[in-house]
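> Predicted model, plus sequence, below.
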Amino acid sequence: MEMASEVVRLIAVRDVALSVDEVFEAVGDATAGGTALFVGTVRNHDGGAAVDRLGYSCHPTAEEEMRRVAEKVVAEYPVRALAAVHRVGDLDVGDLAVIVAVSCPHRAEAFAACRKLIDDLKHEVPIWKHQHFSDGTEEWVGAC
């Protein structure tokens, strides 16, 4: 069995535009029959309010925490390869905020592992979202 460090192929927090192609390529594996990829984008609304832009910031341990979450997913599912990247800094509506991907022997496992990965990243990794609304108000949102 592969070590988690070999299966977790890409973990990053970046202040530059994210690449779906890079993440997809990172999880390519000849033993995997299913690859699931999730892309989180900045939407133009939240809770009925119009959003103009977002700012993401993170704790210095964010990448370390992302790796911990990723290794937990690898331990729970038959993951062949996993990748996760999150953006920080100022983002506009439509920008990519997070991309995660998982490849597994079968599609059901890939879907389940990918969902677990994004859900746990959102709840456990210290990345915070600062929303700027069209009416001039703003709001900080906890772990993203």
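Alright, I've got the coordinates. Numbers count the residues shown, from 1 in each chain.

> okay, CA-based contacts and neighbour counts for the rest of this
Fine.

> On the C-terminal side of the top helix by length along the chain, identify the next helix or strand.
Longest helix in the chain by number of residues, with DSSP state H as the criterion: helix 107-124. Next in sequence after helix 107-124, counting helices and strands by DSSP states H and E, comes strand 127-133.

> Contacts made by that following strand with the rest, please.
49-59, 62, 138-144 (CA atoms under 8 Å, 6 or more residues apart in numbering).

> and the comparison structure, right after this:
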Amino acid sequence: MTPIVRIQREDFDLAAEIATLSAGRRDIGAVVSFTGLCRDEGGTLAALELEHYPGMAEAEIARVAEHAAARWPLLGLLAIHRYGRVAPGEQIVLVIATSAHRRAAFEAADFMMDYLKTRAPFWKREHLIDGRIGGWVEAKGEDDDAARRWE
């Protein structure tokens, strides 16, 4: 099983991605997905700008996805992360893990999201509703705590 990693500007379709990942498979007993959306931060956010280094980001996320594939008995793993301007309510990230049994799929998806939230090579900057450009967004302490449980 080779994980699929895509970094793209355009939106994604959850149902289509699940259908593609599980097409023709009769051994899959569990499909776990997580879709992260852009929040409006209490009505102050007009958009979130996501930047990355092409090539480097894909390689690093693929490396972590390979680690997940080695750690859990997965039948499929997909990670999609968007870049560019994303408005509140729009999708930012998708992780899908498939396996014969639910536990492996849940844990692998959770592991991937903890990594993507804290260590993936993306930079996020807020564009505020009043026209100001905010600062670069840092990972939160509770996100770092969640990621440490996989060490």
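Structure's in. What do you need? What you see is a predicted model, and the numbers here were worked out from it, not measured in a lab.

> Give the aligned range of the longest helix of structure 1 in structure 2.
Aligned using TM-score structural alignment, helix 107-124 of structure 1 spans residues 102-119 in structure 2.

> tell me which residues in that stretch are buried?
Buried residues in stretch 102-119 of structure 2, counted by 16 or more other CA atoms under 10 Å: 104-118.

> Please identify which of these is nearest to residue 38 of structure 2.
residue 117 (12.7 Å; CA to CA).

> Let me see the contact set for residue 137 of structure 2.
Residue 137 of structure 2 touches 123, 124, 125, 126, counting by CA under 8 Å, 6+ apart.

> Pull out the buried members of those.
Using 16+ other CA under 10 Å, the buried ones in the contacts of residue 137 of structure 2 are 124, 125, 126.

> can you redo those as CSV with distance to residue 16 of structure 2?
Formatted as CSV, these follow (distance: CA to CA, whole Å):
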residue, distance to residue 16 of structure 2
124, 27
125, 29
126, 30
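
> Tell me who's in contact with the aligned partner of residue 93 of structure 1 in structure 2.
In structure 2, residue 93 of structure 1 lines up with residue 88, judged by TM-score structural alignment. Residues near residue 88 of structure 2 by CA under 8 Å, 6+ apart: 37, 38, 39, 40, 45, 46, 47, 48.

> The longest helix of structure 1 vs structure 2, average distance?
For helix 107-124 of structure 1, the mean deviation from structure 2 after alignment is 1.3 Å (mean CA distance after the TM-score superposition for structure 1).
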